[in-house]
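Participant: attaching a predicted model along with its sequence, questions to come.
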Amino acid sequence: MSARIPTLDIRRFEGDRDAFVAELGAAYREWGFAGISHHGIPQALIDDAYAAFRAFYGLPDEVKRRYHVPGQGGARGYTPFGIETAKGSKHFDLKEFYHIGRELPEESKYRDVMPPNIWPEEVPEFRERGLALYNALDALGSRVLSALALHIDLPADFFADKTNFGNSILRPIHYPPITADDIPNVRAGAHGDINFITLLVGASTAGLEVQSKKGEWVPFTSEGDTIVVNIGDMLERLTNHVYPSTIHRVVNPPGDAARQPRYSVPFFLHPNPDFLIDVLPSCITPDNPSRYPEPITAHGFLEQRLREIKLK
């Protein structure tokens, strides 16, 4: 079933641009999800980052909690197990995670809403490897946005100055082994993402499921070097649902597989905090009138959603 969600070779964006843009746009209109292969991010860079993240999650609980900042909504640093809850869910997700944000220049006007990163001193390689993966995924995300812009008749660089200081987040996630049967919680409850697009490194372990337009849950386990990229709520709103933010979840595996930990690393690509999310005129038609007459800033939208998922 996973083959139903397309995987595309992003090298074609350079050599076969029109066809690639058409196929990518069609995939996102239908699914809100696609796999991106041959992206050029070295596997060694990904493996090194994962090794650092695993080292952190192997630390004692009291040590990890030193990097939790209460009242910040998990914006940076560590968020313990049992806090984040999918919108509308009664049960918290079975995960703990860490947030790495953009390193801003000293004079940045966004410092008041984008706090500095927090680095665990017990894992000295965490910073260098985390930022290397952050920057690689940020660049790949910009390429995907260029293709998406072209598909809706915008210039290829439309998003460049709207995301260059985006409040984007790299989130290494640890789903601990599940030791009890018949629990109501799942590793990640059904949800849509908040941001423009999400790039997921580590969907090669079974568990990710995507809800089709018919309401079916479709497993999406990537192969090879594929990175899963999906649309978030901000881009859905900006494009008046031309690009849908699809509901997805991470289910608990059956049997002995549940007793194994699971790791994944999504990169949530956000626009700049003061970007005004106002429906694009090119996405308004007689058949698709504007669904959002009132614009909202990216930061305002983010704050609203963080309260809904109990991070604030």
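Facilitator: Great, that's in hand. Numbers count the residues shown, from 1 in each chain.
Participant: going forward, measure contacts between C-alpha atoms and count neighbours the same way
Facilitator: Noted.
Participant: how close does residue 253 get to residue 207?
Facilitator: For residue 253, the distance to residue 207 under the criterion C-alpha to C-alpha, to the nearest Å works out to 7 Å.
Participant: over to residue 283?
Facilitator: With distances taken as C-alpha to C-alpha, residue 283 is found 34 Å from residue 207.
Participant: and if you look at residue 47?
Facilitator: In this structure, residue 47 and residue 207 are 20 Å apart, going by C-alpha to C-alpha.
Participant: between these two, which has more neighbouring residues?
Facilitator: residue 207 (18 against 13; other C-alpha atoms under 10 Å).
Participant: could you say which helix or strand holds residue 190?
Facilitator: Assigned by DSSP states H and E, residue 190 falls within strand 188-191.
Participant: in that strand, which residues are buried?
Facilitator: For strand 188-191, a neighbour-count test (16 or more other C-alpha atoms under 10 Å) marks 188, 189, 190, 191 as buried.
Participant: do the same with stretch 70-82
Facilitator: By neighbour count on 16+ other C-alpha under 10 Å, the buried set for stretch 70-82 is 73, 74, 75, 76, 77, 78, 79, 80, 81.
Participant: alongside the first one, take a look at this:
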Amino acid sequence: MDLAQLPVLSLADDAASFADAIGASFREYGFALVKDHGIDQNLIDEAWRLTEAFFALPEEEKRAYFIPGIGGARGYTPFKTEIAKGATAHDLKEFWHVGRDLPEGHPLSATMAPNVWPARPEGFQDLFTRLYAAFDLAGATILSRIALHLGLEDDWFEPAIADGNSVMRLLHYPPVADAEGGAIRAGAHEDINLITLLLGAQEAGLELLTKDGRWVGVSPPEGAVVINIGDMLQRLTNHVLPSTTHRVRNPDAQRAGHSRYSMPFFLHLRSDFPFHTLPQCITPENPDRYPVSITADDYLQERLREIGLKK
């Protein structure tokens, strides 16, 4: 399997240089690799430990945190629940979602459920509350650079993501004993949100689809995160910044007995954000694909139904 030739960018570089570099990587691949993102490595190491400990709990205990009717927005989602849009086999994964807690009476409360927390493992709530905040800050900084690349003010996204519906997902892909019906760990899909920040998994498997139709691996170096464009940013930019199809393939035979863990942070807009295509992304050659405005939550609910998390 070939690896994508993604440059490793440093968020410590000056804003204009980083903006140019991430824009070039995004336009070519829809993906970028970023180091010096400011998320503390000790926090990350403890997050991996607690993630593994949670998914090792008995099935009955984990399922006590499954909340029907909210599309997996918070708490536990059992194995083989999610299905990629257009796929026939469910993904071989289980996951836990941590979201943003809003103060009581907040106007967006109806679209964002409160978090639930497991009794075990100890320290889970405190650790993942802190990690969520670190992801939130890093993501906002990266978006400020993307704004510069698009010719916007660097603070353009700030009101758009204030109290945004961002979700941190703790993912467990169990050992693959028998992939019935062509099931794979995560079927070919695009993300729904603005951008995704992904902590690298120890086990290989993440692949992106290139413009010429080849699947290539994505392997971030130690300490770097994978950043990819979601469909909301693609929509906002009229496909100038493309949301790239990606998947998590099943392991080779010698690794089939090993679990895979990963930790994406799906950075979302405010639920009431109205989509209006950015004017600078509309040209005679690239006319506005989305003349009708909908809210970010309308778009999210539509997509959740498509991937089987909502009826």
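Facilitator: Sure thing, it's come through. Keep in mind the model is a prediction, meaning the values are calculated, not measured.
Participant: quick one, longest helix in the first structure?
Facilitator: Of all segments of type helix in the first structure, defined using DSSP state H, the longest is helix 125-151.
Participant: in the second structure, what range does that helix match?
Facilitator: Per TM-score structural alignment, the counterpart of helix 125-151 of the first structure in the second structure is residues 123-149.
Participant: and stretch 284-296 of the first structure, by the same measure?
Facilitator: Across the second structure, the stretch matching stretch 284-296 of the first structure (TM-score structural alignment) is residues 282-294.
Participant: the stretch 201-312 of the first structure: strands as residue ranges?
Facilitator: If DSSP state E, counting those that start in this stretch is used as the criterion, the strands of the stretch 201-312 of the first structure fall at 208-211, 217-219, 227-231, 248-250, 262-269, 276-277, 296-297.
Participant: and these: which comes nearest residue 164 of the first structure?
Facilitator: Set against residue 164 of the first structure and scored by C-alpha to C-alpha, those come closest in strand 262-269, at 10.2 Å.
Participant: mean per-residue distance, that closest one to the second structure?
Facilitator: Compared with the second structure after fitting, strand 262-269 of the first structure has a mean deviation of 0.3 Å; criterion: mean C-alpha distance after the TM-score superposition for the first structure.
Participant: list the buried residues of that strand.
Facilitator: Of all the residues in strand 262-269 of the first structure, those buried under the rule 16+ other C-alpha under 10 Å are 262, 263, 264, 265, 266, 267, 268, 269.
Participant: out of those residues, which is nearest to residue 238 of the first structure?
Facilitator: Within the set of the buried residues of strand 262-269 of the first structure, residue 269 lies nearest residue 238 of the first structure; the separation is 14.4 Å, counting by C-alpha to C-alpha.
Participant: ok, for the closest one, nearest residue in space, not its chain neighbours?
Facilitator: Distance criterion C-alpha to C-alpha, 6 or more residues apart in numbering; nearest residue to residue 269 of the first structure, sequence neighbours excluded, is residue 168 at 4.6 Å.
Participant: residue 57 of the second structure matches what in the first structure?
Facilitator: Structural alignment (TM-score structural alignment) places residue 57 of the second structure against residue 59 in the first structure.
Participant: show me how far stretch 204-214 of the second structure is from its chain's centre.
Facilitator: 17 Å (C-alpha atoms, centre = their mean, to the nearest Å).
Participant: over to stretch 214-228 of the first structure?
Facilitator: With C-alpha atoms, centre = their mean as the basis, stretch 214-228 of the first structure stands 14 Å off its chain's centre.
Participant: could you do stretch 238-256 of the first structure as well?
Facilitator: Relative to its parent chain, stretch 238-256 of the first structure has a centroid offset of 11 Å by C-alpha atoms, centre = their mean.
Participant: and it, which stretch of the second structure?
Facilitator: The counterpart of stretch 238-256 of the first structure in the second structure, counting by TM-score structural alignment, spans residues 236-254.
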